[in-house]
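> My questions are about this predicted structure, shown below with the sequence.
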Amino acid sequence: MFSLTTLELARIQFGFTISFHIIFPAITVGMASYLVVLEGCWLRTQQTVYRDLYHFWSKIFAVNFGMGVVSGLVMAYQFGTNWSAFSLFAGGVTGPLLTYEVLTAFFLEAGFLGVMLFGWNRVGPGLHFLATAMVAIGTLISTTWILASNSWMQTPQGYEILNGRVVPVDWLQVIFNPSFPYRLVHMSVAAFLATALFVGASAAWHLLRGRDNPAIRKMLSMAMWLLLVVAPIQAVIGDMHGLNTLKHQPAKIAALEGHWENRGNEALPLILFGWPDMAREETRFSLEIPRLGSLILTHTWDGQIKGLKEFAPEDRPNSTIIFWSFRIMVGLGMLMILLGVWSLLLRRGEKLHRGRLFLHAVLWMGPAGLVALLAGWYTTEIGRQPWIVYGVMRTADAVSPHGAPELALSLALFVVSYFFVFGIGIAYIFRLVRKGPVMHEGEPQAVGGPGHDRTPARPMSAVEDDAAALADTRS
């Protein structure tokens, strides 16, 4: 580790911490909207299955929300500790945007979260639904500000450089930069897909173990409906995002396609698989489909794009990495579409909850949404290199003047502490999932105590109460 440079260690540390962090906000965004739907269905139909699912998933949401907040604090501090030159240069833009996220989204979420988690039998149904909706809206507002900041780093506009620092001159241009709308929608939909697959996998796990009840069935059905509708929409959004990236970051598109040079006026093939070799400036062992590259990238039969050789070597992203991260994202997206179609076919014969092969597929696809999200994030961020602000500031100029040993030590501490702390949190979430929804949970009780009327139901008490009941039974 000590043979790596300060820049490499700082990038690895940021990549490691953000890989942990991005998982929790993604599930938080999707889960909050899912809870709004569940409570809305409960208020409209009074079917207890929706109420039971709300109480079950609200516990998991609470734990996930807490881990997202903790992991997010580390990200903010790294801008000052590891990327101080970037903060000094671009803080006039990124600082206010992140501040707006705290002042609007985080305060909104924190203000209504207590009512949402502990107010089921203490406030009216309308007010409680409002609290749930406000938390969900807060997560989407948070996503908006974060993506506005990151998108500006991808496609900067609305600024001037005065005395070596970025000064915003038009905040509307800063926020609504060219890539912002596509990246915001793409990321939000990815969060919904990741949540749908997580919920669906949880239901499949219970069904495969013989636990079949209305709540479990409803979980699976709702997850598969969302997957069926949203996964194809995500493919369309991804195509639009790709066209936008081709316009503003052509080197990234060339790198993720493994495209090095044009062959005269010949149409571009689509390279399905291969190994982009940065040293040899070619994609080795490539498997190609003629003309399909032109059709996908330019929406014409014989269109062409710039090859990587048309960019200076120091301005090229690492094609070897993003070529494969992009294909992982796209491949998993195609599997999501197929899984949604498969679920639709099984509904005709009422076999959605009984097809064991299908349930195994849903279970194994559970992590696919998060893996695809991470792969897409790597494609976006590594594809921006060697720029931290595209075309304006290089990543090598943004790093703090630390020594490599100090960064290596802090990275090692992060790895150990993250796997310990968040490993425990993730294990607890899976423990809640294994417990499953409790039928008729949330009904007013005449007796006090944890989870009953007059005493707030603690999210962390869900498994403890179950263990206590089991101990009482044995005694």
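Perfect, I can see it now. Residues are numbered from 1 along each chain as shown.

> Please count neighbours and contacts with C-alpha atoms only from this point.
Noted.

> What's the local residue count around L413?
If you count neighbours by other CA atoms under 10 Å, L413 ends up with 11.

> do Q47 as well
11.

> Quick check: buried residues in stretch 223-240?
By neighbour count, with 16 or more other CA atoms under 10 Å as the criterion, the buried positions of stretch 223-240 are 223-224, 226-228, 230-232, 234-235, 237-238, 240.

> let's bring in a second model and compare:
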Amino acid sequence: MNAVDSALAAARAQFAIAISFHIVLAAFTIGLANFLMVLEALWLWRGQRIYLDVYLYWLKVFALNVAVGTASGLILEYQFGLNWSRLSTQAGDILGPLMFYEVQAAFFLEAGFLGIMLFGMKKVGPRLHLFATCAVALGSLISAFWILSANSWMQTPAGYSLGANGRFIAESWWAIIFNPSFPYRLTHMTLAAFIGTATLVAGISAWQLLGERQNPRARLAYSMALWLIVVLTPVQILVGDLHGEHSLKVQPQKVAAIEGSWTRPADGEGEPLRLFALPDMAERRNHWEVAIPRVASLYLRHDLSGTIAALDEFPPEDIPPVPAVFFAFRVMVGLGLLMMGQGLVSVVLRWRHRLYAARWMLRGCVLMAPAGFLAMLSGWVVTEVGRQPFTVYGLMRTADSLSSVSRQQVIGATWTILAFYLVIFGVGLWVLLRLLREPPHEDEPGPQPTLADETGKS
């Protein structure tokens, strides 16, 4: 490995570390902000104190998550200038405004109302406070909109022209923002944020119910989270299928890597579903392959004899790292199926009036607590590693996006970032565990409304 390749690998590893920390916190912010919005709306609508208690309890978790997430996001932003300055130079006319819109429209919206949401209930009253909560929830979704628009443009570039020295120049902002893969990625990621939050809330509430089974507030959070899993996991699977069909059209190498398909099957044989294999990049084949004939043709082509472009049909230098994409996809799908099973089991237990009594289900939900975010991270690996060796797909290679930095410089910065993250996340995790040690109780401490007659008591 030469010096350039070594520096590139180090820079990619650094970015992967930074984004892996930040994306979980950002997704939890999106999911938890909308969960709080629903809780406060139910409190005002039904006039039952139990919703306010659960709201105040999870509001403390939300505040902690925002604080830690903001710290992790700052480091991520700096990497574009430090490690990926050539990408910033070549594609800055497009990516720069999209990132600015995210800050201008979303960050200020969230930050402007966050103070009211956290501390203003005594000052502004319940209805205006609900408006602030809705603004923060909306701001989190707008932030996701712009970030995913920028990322999707790098996956499926549109609305541009190439100027001097290969710089990307914006020609149609409508085509840039609503590029071909954007609707699929926005929907898929938003659902992932909601489902990840639901599995985490369900797991934490189940853990609390194992120690205090009759706690009605822990039961409420547990029940709401499981209902969300029941409703959204089938929708996510459908969206994922549509996203995969679109990726087959615009990024066939990625889909071939997902399937571990090195050679196209003979006519009429169809594409097998490879449950397990060890892809070998050097020999361009799979070892220890376990496959079910024709099944992949059914979900890829909706035809038992259909095939896809295989990896040997593309230049070797344009093929992504197959093992990472292959295994990450199977982790994502496996966890998704487990979460759908979790939701179906909860429906059966509700019908049998054993949802809160089944301790094996409570323990299972505790184990499944990180499943949604682990599936999301696996999906992110599929998306980003599957795009390689390009940053702007088909137009700009990752190696051409790197700054003039040495491997030693990148590794030194990486250790500094890791140390910072360990401190920030270590303190954040310690505070979080202290917050979650006790389940929510009646008259949960926190900012109280000034107009109690508007809401009533349960």
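Nice, I can see it. Worth saying up front: this structure is predicted, and the values here are computed from it rather than measured.

> Fetch the TM-score of the aligned pair.
Here the TM-score for the pair of chains, by TM-score structural alignment, normalised by the length of the second structure, is 0.95; 447 aligned residues with a CA RMSD of 1.5 Å.

> secondary structure element for the closest residue to Q78 of the first structure other than its chain neighbours?
Residue nearest to Q78 of the first structure in three dimensions, not counting chain neighbours: F14, with 7.5 Å by CA to CA, 6 or more residues apart in numbering. Element membership of F14 of the first structure, judged by DSSP states H and E, is helix 6-45.

> Same check on P232 of the first structure?
Per DSSP H and E: helix 214-248 holds P232 of the first structure.

> Looking for the alignment partner of I305 of the first structure in the second structure.
Aligning on TM-score structural alignment places I305 of the first structure opposite I308 in the second structure.

> Tell me how many other residues crowd its match.
22.

> Just confirm it is within a strand.
No - assessed with DSSP: H, G, I helix; E, B strand; the rest coil, I308 of the second structure is coil; it does not lie in a strand.

> Next, the contact list for it, please.
248, 252, 256, 264, 271, 300 (CA atoms under 8 Å, 6 or more residues apart in numbering).

> quick one: the first one and A257 touch, right?
Put plainly, it is L248 of the second structure. No - between L248 of the second structure and A257 there is no contact under CA atoms under 8 Å: 11.0 Å.

> Counting neighbours around each, name which of the two comes out higher.
A257 (25 against 18).

> Tell me the counterpart of that one in the first structure.
Checking TM-score structural alignment: A257 of the second structure goes with A255.

> quick one, what contacts that match?
Counting by CA under 8 Å, 6+ apart, A255 of the first structure has contacts 308, 316-320, 322-323, 383.

> mind putting these in TSV, secondary structure and distance to G293 of the first structure included?
Below are the contacts of A255 of the first structure laid out as TSV (DSSP: H, G, I helix; E, B strand; the rest coil; distance: CA to CA, whole Å):
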residue	secondary structure	distance to G293 of the first structure
L308	helix	15
R316	coil	20
P317	coil	20
N318	coil	20
S319	helix	16
T320	helix	18
I322	helix	17
F323	helix	14
G383	helix	19
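
> neighbours around the residue nearest to Q78 of the first structure, how many?
18.

> So which residues of the stretch 151-300 of the second structure form strands?
160-162, 168-170, 273-280, 285-292 (DSSP state E, counting those that start in this stretch).

> residue range for the last one in the first structure?
So the one you mean is strand 285-292 of the second structure. Going by TM-score structural alignment: strand 285-292 of the second structure matches residues 282-289.

> show me the residues around the most centrally placed residue in the second structure that make contact.
What sits nearest the mean C-alpha location of the second structure, by CA atoms, centre = their mean, is M376, with 4.6 Å. Shown in contact with M376 of the second structure (CA under 8 Å, 6+ apart): 189, 192-193, 196, 332.
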